[in-house]
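Q: Give me the fold of what follows.
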Amino acid sequence: MTGPPAVAAVETAAVPVGGGVVVAALNVVVTQPVEGEFAAFEATCTHLGCTVRSVAAGTISCFCHGSRFRVADGSVAGGPAPSPLPRREIVVTSGTVYLVGGP
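A: Below is the predicted model:
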């Protein structure tokens, strides 16, 4: 890979289609909204800064106050969060999702 530094976040096989995984060590959520399409978002809820902890049924959830975000684009799906989860730039290569610019 050339360009900005990147850090491996997760193997693509570990990210379920229609769902995602929280990579706590990097404070990021990696999702796969549809097969072969990946996205990554900051894992910090835009409501009061809690870390999101769960991804299920197409939704990223923050258990602190019930905010929910869509796996496709990080937009607010419910709860008190005022704005979407910030998107992180990624590169997918050789079965691994990399965060561009590091953690």
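Q: Please count neighbours and contacts with C-alpha atoms only from this point.
A: Will do.
Q: can you pull out the helices in the protein?
A: With helices called from DSSP state H, the chain shows none.
Q: close enough to count as contact, A8 and G95?
A: No: the criterion here is CA atoms under 8 Å, and A8 misses it with G95 at 10.4 Å.
Q: So which of the two has more stuff around it?
A: Counted by other CA atoms under 10 Å, A8 and G95 do not tie: A8 has more neighbours, with 16 against 11.
Q: starting at the chain centroid, how far to stretch 39-51?
A: Centroid separation for stretch 39-51 versus its chain: 9 Å, with CA atoms, centre = their mean, to the nearest Å.
Q: For it, measure first residue to last.
A: 18 Å (CA to CA, to the nearest Å).
Q: Kindly report the same for stretch 42-55.
A: Note: stretch 42-55 ends 13 Å apart using CA to CA.
Q: My guess is V21 contacts T31. True?
A: Yes: the pair V21 and T31 passes the contact test of CA under 8 Å, sitting 6.5 Å apart.
Q: To compare with the earlier structure, here is another sequence to fold:
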Amino acid sequence: MSDEMTAGRTSQTGRRAVLFGAGALGAGALLAGCGDDEPAATPSTAAPATSAPADGQGTPGAPTPLTPAAAVPVGGGVILADREIVVTQPEKGVYKGFSAKCTHKGCVVKDVTGGNIHCACHESLFSIKDGSVQGGPAPVPLPERPVKLEGADIVPA
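A: The predicted structure is shown next:
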């Protein structure tokens, strides 16, 4: 074989080896990320976030409603996992919003009961009044996500 042909063959083989090695490395990195022992977050069965009115006549520039106010019980709340927000009503007519991601490991919180927002991953509890830590390993309160009552809906403030 000529030196020119041998050089071309080596170059192609080298490229294939590099591409194959990069593919294997990428797959290994991808598989390495699958070892988390955290349970998967489950979507909430709470009221779903609403969108523009069915007639398509939403008010231009108006915030998209998060949930109907009637769906948020006094002394409780709803988890809108798809929007990563918890809306609570600690007392009649007072609505609060917080991040639905636990400040311990980032799990989406599971339920709102007994005046607390509960994360089932490691049993952290947060107050429905101000998001403060009430128990568990969470290091800091849930970040506030300001909300307000607009008509019959809760919307981002």
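Q: TM value for the aligned chains?
A: Once superposed, chain against chain, the TM-score is 0.90 (TM-score structural alignment, normalised by the length of the first structure); 97 aligned residues with a CA RMSD of 1.2 Å.
Q: which residue is nearest the middle of the first structure?
A: Residue closest to the average C-alpha location in the first structure (CA atoms, centre = their mean): V29, at 2.3 Å.
Q: Show me what that residue aligns to in the second structure.
A: Using TM-score structural alignment, the equivalent of V29 of the first structure in the second structure is V86.
Q: Next up, the contacts around the residue nearest to the centre of the first structure.
A: G20, V21, V22, V23, A40, F41, E42, A43 (CA atoms under 8 Å, 6 or more residues apart in numbering).
Q: you'd agree the last one is up against R87?
A: No: applying CA under 8 Å, one finds A43 of the first structure not in contact with R87, separated by 9.7 Å.
Q: and the two? which has more neighbours close in?
A: The residue with more neighbours, out of A43 of the first structure and R87, is A43; 26 against 17, by other CA under 10 Å.
Q: Skipping its backbone neighbours, what lies nearest the more buried one in space?
A: Distance criterion CA to CA, 6 or more residues apart in numbering; nearest residue to A43 of the first structure, sequence neighbours excluded, is V28 at 4.6 Å.
Q: A40 of the first structure now?
A: A40 of the first structure sits nearest to V30 (CA to CA, 6+ apart), 4.3 Å away.
Q: I figured that neighbour was touching A43, is that so?
A: No: the pair V30 of the first structure / A43 is not scored as a contact, 9.2 Å apart, by CA under 8 Å.
Q: Show me the common contact partners of the two, please.
A: Common neighbours of V30 of the first structure and A43 (CA under 8 Å, 6+ apart) are V22.
Q: Trace A40 of the first structure over to the second structure, please.
A: So, by TM-score structural alignment, A40 of the first structure is matched to G97.
Q: about what we covered before: who has more neighbours, V21 and T31 of the first structure?
A: Set side by side, V21 of the first structure and T31 show more neighbours around T31, with 29 against 20, by other CA under 10 Å.
Q: Contact partners for the more buried one?
A: V15, P16, V17, G18, G19, G20, V21, F38, A39, A40, V71, A72.
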